[in-house]
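In: predicted model and sequence follow; I will ask about them next.
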Amino acid sequence: MYLVKSPLLLKWYYSDLIWNKSRSKKIVYLTFDDGPIPNVTEFVLNTLKTYNAKATFFCIGDNILKHPTVFESVKNEGHAIGNHTFNHLKGWNTDDETYINNTLKCQELTQTNLFRPPFGRIKKSQIRSLKSKVQSLKSQDSGLRTQDSKLDIIMWDVLSGDFDLNLTPEKCYQNVIKNTQNGSIIVFHDSLKAFDRLAYALPKVLKYLTEKGYQFGTL
């Protein structure tokens, strides 16, 4: 089970995580999880380019190592990069030490201030440890000020549902356009599993939101 709109109770419980951006500006934030992979990520890049849109890609470390050329394409085209763990671990089912070490392994490849927990499942103890360790590492490595090395944990307020094999492509599209508002963080997946729904919905979402006057920002 999943909810297209993030519930208020969950936002309250994890109030230190980022669920959306400013509601005062007509900007939305497209995000893509689980890549980079050939063909699918490349489709996303080409589609974004058609609409002169930027996005944020939360990458799995193992996929970065397998497909470094695709990863470089994402960076070279001006999109933001986020950490999505090395092996797509679910925090609720993983002990803290394993989870943190796996995430830091991906951090070596992404070198980012952005992290999204796979499945949106992360323990508060993991949040505290991860923020502390990443901030410490970034400060030591580059001499950044504390505020510059702060890790932002990014959630969402609109879930397309493109990963759901039982969802029609049209319903995936409707999930996004019916729930998006100023500052929305929208989740798609550049994965083989999601591709049938993604390939249909993403171009239509970009067209619809562009016509509604939205801009597309990076996190």
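Out: Ah, there it is.
In: alpha carbons only for contacts and neighbour counts from here, please
Out: Will do.
In: now stretch 174-194: buried residues?
Out: Across stretch 174-194, burial judged by 16 or more other CA atoms under 10 Å covers 174-177, 180-192, 194.
In: taking those one by one, which sit in strands?
Out: Mapping those onto strands (DSSP state E) picks out Ile185, Ile186, Val187, Phe188, His189.
In: for Thr103, state which of those is nearest.
Out: Among those, His189 lies closest to Thr103 (CA to CA), at 19.0 Å.
In: and the closest one, what does it touch?
Out: Residues in contact with His189 (CA atoms under 8 Å, 6 or more residues apart in numbering) are Thr31, Phe32, Asp33, Asp34, Gly35, Asp162, Phe163, Phe195, Leu198.
In: wait, doesn't Leu3 sit right on Trp156?
Out: No. Taking CA atoms under 8 Å as the definition, Leu3 is not a contact partner of Trp156, at 11.0 Å.
In: contact partners for Cys172?
Out: The contact partners of Cys172, taken as CA under 8 Å, 6+ apart, are Ser160, Gly161, Asp162, Arg197, Leu198, Ala201.
In: out of these, which are buried?
Out: Ser160, Gly161, Asp162, Arg197, Leu198, Ala201.
In: related to what we said a few turns ago, going by distance to Asp16, which of the contacts of Cys172 wins?
Out: Comparing those against Asp16 with CA to CA places Ser160 closest, at 23.2 Å.
In: how close does Gln140 sit to Lys133?
Out: Distance, Gln140 to Lys133, using CA to CA, to the nearest Å: 11 Å.
In: and the comparison structure, right after this:
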Amino acid sequence: MHLFRMPAPVRRLFSDCLWTMPATSQTLYLTFDDGPIPEETPFVLETLAAYQAKATFFCVGDNVVRHPAVARQVLAAGHRLANHTFHHVSGWSRSRASYLAEVDECQQALDALRPAPDVRPLMRPPYGRITRPLVRELKPSYQVVMWDTLTCDYDRTFAPEECLRAAFHYTRPGSIVVFHDSLKASRNMRYVLPRYLAHYARLGYQFASL
């Protein structure tokens, strides 16, 4: 079973997290998890540029350290970098101290790229796996961001055409939409992203970073 949108009870339980943006205009908020990597992130940047689209990249800190030039390309193109822990770890399997250290290490890698750190950085838990106590710990320093529409591009058993149809079905004005700039997601993401952008651009939508 593919879960494209979290059930309402889960969203209520984690109401301190950001799930969607106000639906006051035809704006979508594309996000990309797990990069940056030289194999996939430049394709994403080129595709976004073709539609004058801005996005938010939830980066794995280890990838930022390994590929700082790619991360700087994201910033130079006017997109936002955000926190996805240093080693892409689950909040369900790590101790509180270990998980918070992962978040802090990732943020240090991101801050090293910028002359001025974000006033309140964005953080997305890998796999969406986090606990309420961890959200409370993070809240004073971070905005924890979840999503409204998950494309499931990372699932290789999911046909690209199905992935695109589902993304269309679940997208609404103000949706926070998850893609992945990762090798695992490459086939589906490279098929879905340009078609998704073209479809919503024709409908008059804009694409903004968070």
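Out: Structure's in. What do you need? A quick note: this is a predicted structure, and the numbers were derived from the prediction, not measured.
In: what's the TM-score here?
Out: Laid over one another, the chains give 0.94 as their TM-score (TM-score structural alignment, normalised by the length of structure 2), with 202 aligned residues with a CA RMSD of 1.0 Å.
In: what's the lengthiest strand in structure 2 in contact with?
Out: For structure 2, the strand that runs over the most residues, judged by DSSP E, is strand 27-33. With CA under 8 Å, 6+ apart as the test, strand 27-33 of structure 2 has contacts from 21, 54-60, 84, 172-182, 205-210.
In: counterpart of Leu159 of structure 1 in structure 2?
Out: Under the alignment (TM-score structural alignment), Leu159 of structure 1 pairs with Leu150 in structure 2.
In: which of the contacts of Cys172 of structure 1 does structure 2 keep?
Out: Shared with structure 2 under both residues aligned by TM-score structural alignment, their matches' CA atoms under 8 Å, the contacts from the contacts of Cys172 of structure 1 are Ser160, Gly161, Asp162, Arg197, Ala201.
In: does the last one sit in a helix or strand, and which one?
Out: I take that to be Ala201 of structure 1. Remark: Ala201 of structure 1 resides in helix 195-211, with elements defined by DSSP states H and E.
In: for that helix, packing partners?
Out: Contact here means 3 or more CA pairs under 8 Å, 6 or more residues apart in numbering; DSSP states H and E; on that basis helix 195-211 of structure 1 packs against helix 40-50, helix 169-179, strand 185-189.
In: ok, back up a step: now, the most widely separated pair of the buried ones among the contacts of Cys172 of structure 1?
Out: Using CA to CA, these span at most 10.5 Å, a distance reached by Gly161 and Ala201.
In: so what's Lys25 of structure 1 up against?
Out: Lys25 of structure 1 sits next to Asn182, Gly183 when contact means CA under 8 Å, 6+ apart.
In: wait, I meant Phe58 of structure 1
Out: Residues counted as contacts of Phe58 of structure 1 (CA under 8 Å, 6+ apart) are Thr31, Phe32, Asp33, Asp34, Gly35, Ile81, Gly82, Asn83, His84, Phe115, Arg116.
In: could you redo the last one with a cut-off of 6 Å?
Out: Phe58 of structure 1 sits next to Asp33, Ile81, Gly82, Asn83, His84 when contact means CA atoms under 6 Å, 6 or more residues apart in numbering.
In: now swap in Asp34 of structure 1 and tell me
Out: By CA under 6 Å, 6+ apart, the residues touching Asp34 of structure 1 are Cys59, Ile60.
In: now do the SS call for Gly82 of structure 1.
Out: Following DSSP: H, G, I helix; E, B strand; the rest coil, the label given to Gly82 of structure 1 is strand.
In: that one and Leu114 touch, don't they?
Out: Yes. With contact defined as CA atoms under 6 Å, Gly82 of structure 1 counts as touching Leu114 (4.7 Å).
In: sorry, back to before: how far apart are the longest strand of structure 2 and its match in structure 1?
Out: Superposing on structure 1 and averaging over aligned pairs (mean CA distance after the TM-score superposition for structure 1), strand 27-33 of structure 2 comes out at 0.3 Å.
In: neighbours around Tyr200 of structure 2, how many?
Out: By other CA atoms under 10 Å, 17 other residues sit near Tyr200 of structure 2.
In: so what's it closest to, chain neighbours aside?
Out: Gln206 (7.9 Å; CA to CA, 6 or more residues apart in numbering).
In: cool, and Cys172 of structure 1?
Out: The shortest distance from Cys172 of structure 1 to any non-neighbouring residue, by CA to CA, 6+ apart, is to Ser160 (5.4 Å).
In: mind listing what that neighbour touches?
Out: With contacts defined as CA under 6 Å, 6+ apart, Ser160 of structure 1 is in contact with Cys172, Asn175, Val176, Val187, Phe188.
In: could I get those as JSON lines with distance to Thr47 of structure 1?
Out: Listed next are those as JSON lines, based on distance: CA to CA, whole Å:
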{"residue": "Cys172", "distance to Thr47 of structure 1": "17"}
{"residue": "Asn175", "distance to Thr47 of structure 1": "19"}
{"residue": "Val176", "distance to Thr47 of structure 1": "17"}
{"residue": "Val187", "distance to Thr47 of structure 1": "16"}
{"residue": "Phe188", "distance to Thr47 of structure 1": "13"}
